[in-house]
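Q: structure of the sequence below:
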Amino acid sequence: MSRRSKLVVYAVLLVCCVPFVFPTWWMATTSLKPVSEIFAFPPSLWPKDATLDAYRQVFELQPFGQQYLNSLYIAVVVTAGTLVVSSLAGYAFARIPFRGAGVVFVVVLAGLLVPNEVTIIPLYRMFDGLGLVNTHWPLILIPVLGAPSVLATFIMRQFFITLPRELEEAGRVDGLGRLGLFWRVALPLAKPAIGAVSIFTFLHSWNLFLEPIVFLSSKDKFTIPQALTQYVDAYGGAMWNVQLAAATLSALPVLIVFVLAQRQFVEGLAQTGLKG
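A: Model prediction:
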């Protein structure tokens, strides 16, 4: 490809990136504007009188730091738990033959067809009976044992199916049992699938909204999506600059996780047949 052709391709890609980058740019720059400038016409792409007052109010109006940590540790725990469950289940479906494996797998996948809104009331009654309402346990157990884990199990199963059986046969010659084959042979090779599962599980947990508003009632236990709805004035109107400042802060972990694991995410989807 000639240099001119490369420049044309880069220019086209740059233009195509605008619809995806511009909303994030607008969110971050608008969070630095005073309210009067947010609604000015014509709108400006950069604040004329930049101020950090909105970021100060984010932490003054409610315990945003605690809420931030709540979302962070819940997302990390859910991601780790989902990886454990999905990798073991995916390996079992891919490599351990047992009667009715196909039927069981179809039943497991059927969990993806059930909307969260259908199960939220039975789940609330169950956790209320256990005394776990207004705790973080429902936000951890439901994703780990629910639909996100089912999708993760599917991805891990598809990856393990592609592994050559000769690798396991070599491990058996070395005296490895089933658990040893999983831990020392299959799992180290599954880094792309693990990266893909980690990203979408972290994002799903970080953006979880329905379950927090159902199970949590104390502000110090709120997560980020729930906290963003609390920045309103005395009349119930949105505090736009404060909400955008909080949203900007909430987007940082998502960007960091994606930047660190984007290569594994793409490779994982490509090798599990989910691309395109």
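Q: please count neighbours and contacts with C-alpha atoms only from this point.
A: Noted.
Q: quick one: the strands in the chain?
A: Remark: no strands are assigned in the chain by DSSP state E.
Q: one more, so I can put them side by side:
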Amino acid sequence: MRTEPALDPVAGGDVAGIRSNRPSLGPRIVLYVCLGIAAIPFLFPTYWMIASSLKTITDIFATPPTLWPTSPSFAGYAKAFTFQPFARQYFNSIYIAVVVTVVTMLISSLAGYAFARIRFRGQNLLFVVVLLGLLIPSEVTIVPLFQIFEKLGMINTHWPLLLVTSLGAPSVLATFIMRQFFIALPGELEEAARIDGLGRPGIWWFVAMPLARSALAAVAIFTFLNAWNLYLEPTVYLSSPGLFTLPEALTHYVDPYSGPMWNVQLAAATMTALPVLIVFVIAQRQFVEGLAQTGLKG
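A: The predicted model follows:
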């Protein structure tokens, strides 16, 4: 029997060929430089926000503008907590975003598993009806929802934010993502779980959910960001400063003449944006992997 000669890694073999296919250092440096230049229009506004939060109002409107404050000051950060109950508003945004994220993950995983793994009459039609929720703008439903919550006595409470956000369009998109993931699961896993005596709830919890961690991470990230950035709903449903969330609170930093306090607004905006940016940078890999495994990569 004829055998192929073994490849000797020490002598080179195919290893040298593989290495030769890798881009050399020069093109990689050029690529990174081009990517860095392309990122400037996206990163500069964030840098300008942080730098201007350390300036006085006079320095912000100085001509020519300065890229860094001549005398950095954290007075704007201190004033952000004195003009409004900013700490309370920060807590409001955190707990609303966390509750909405947890509820959305639970509902979307249950609905997505049902649409993907359980066969019932009218399944596809019902799923299309659910997806139609993505086509309805929130501005269209805000008036009837306000009337409903007003009759229930929930105006100027956080209940409308929790319910509308958990059951609205973000939940529909999360359901779609989870369904796409669960469709790809091998049927043999469910058969093995049934042999071990698990029913549908047990299969969902002990088999499907552990395997769906990447999809759940993607759902958690975009749901949290959506709930964190809510502006229309808090503006409509809330009127007490102590109940405000951060996006609404940012618009209330004004002077006695109703003019914006730019350095204080920018300081509050920096404290609002940085935690979300940090979380996204840390978890972006899980976010991309989750979308890729559900077939939503573009």
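Q: TM-score of the superposition?
A: TM-score of the superposed chains, computed with TM-score structural alignment, normalised by the length of structure 1, equals 0.98; 276 aligned residues with a C-alpha RMSD of 0.9 Å.
Q: contact partners for residue 239 of structure 2?
A: residue 156 (C-alpha atoms under 8 Å, 6 or more residues apart in numbering).
Q: what's it aligned with over in structure 1?
A: With TM-score structural alignment as the criterion, residue 239 of structure 2 lines up with residue 217 in structure 1.
Q: what does residue 203 of structure 2 give?
A: Per TM-score structural alignment, residue 203 of structure 2 is aligned with residue 181.
Q: hmm, that match is touching residue 166, no?
A: No - assessed by C-alpha atoms under 8 Å, residue 181 of structure 1 is found out of contact with residue 166, at 11.7 Å.
Q: more crowded one of the two?
A: residue 181 (18 against 9; other C-alpha atoms under 10 Å).
Q: and the match of residue 239 of structure 2, how far from residue 15 of structure 1?
A: Residue 217 of structure 1 sits 44 Å away from residue 15 of structure 1, taking C-alpha to C-alpha, to the nearest Å as the criterion.
Q: residue in structure 1 matching residue 225 of structure 2?
A: Using TM-score structural alignment, the partner of residue 225 of structure 2 in structure 1 is residue 203.
Q: give the closest residue to the counterpart of residue 88 of structure 1 in structure 2 in space, chain neighbours not counted.
A: Aligning on TM-score structural alignment places residue 88 of structure 1 opposite residue 110 in structure 2. The spatially closest residue to residue 110 of structure 2, leaving aside those adjacent along the chain, is residue 204, at 7.8 Å (C-alpha to C-alpha, 6 or more residues apart in numbering).
Q: do residue 153 of structure 1 as well
A: residue 86 (4.2 Å).
Q: tell me how many other residues crowd that neighbour.
A: The number of residues packed near residue 86 of structure 1 is 25, by other C-alpha under 10 Å.
Q: quick one: contacts of stretch 57-64 of structure 1?
A: Contact partners of stretch 57-64 of structure 1, identified using C-alpha under 8 Å, 6+ apart, comprise 65, 219-220, 224, 227, 231, 242-243, 245-246.
Q: corresponding residue for residue 50 of structure 2 in structure 1?
A: Taking TM-score structural alignment for the superposition, residue 50 of structure 2 sits opposite residue 28 in structure 1.
Q: check residue 188 of structure 2 too.
A: In structure 1, residue 188 of structure 2 lands on residue 166 (TM-score structural alignment).
Q: ok, that match to residue 155 of structure 1 distance?
A: For residue 166 of structure 1 relative to residue 155 of structure 1 (C-alpha to C-alpha), the value is 21 Å.
Q: that older thread, so the residue lying closest to the match of residue 50 of structure 2 once chain neighbours are set aside versus residue 47 of structure 1, what's the distance?
A: Leaving aside its sequence neighbours, residue 28 of structure 1 sits nearest to residue 248 (C-alpha to C-alpha, 6+ apart; 5.8 Å). With distances taken as C-alpha to C-alpha, residue 248 of structure 1 is found 15 Å from residue 47 of structure 1.
Q: in structure 2, what stretch matches stretch 99-111 of structure 1?
A: Against structure 2, stretch 99-111 of structure 1 falls on residues 121-133 (TM-score structural alignment).
Q: and the contacts of the matching stretch?
A: By C-alpha under 8 Å, 6+ apart, stretch 121-133 of structure 2 touches 115, 168-169, 172-173, 176.
Q: what about burial for those residues, which qualify?
A: By neighbour count, with 16 or more other C-alpha atoms under 10 Å, the contacts of stretch 121-133 of structure 2 hold 115, 169, 172-173, 176 as buried.
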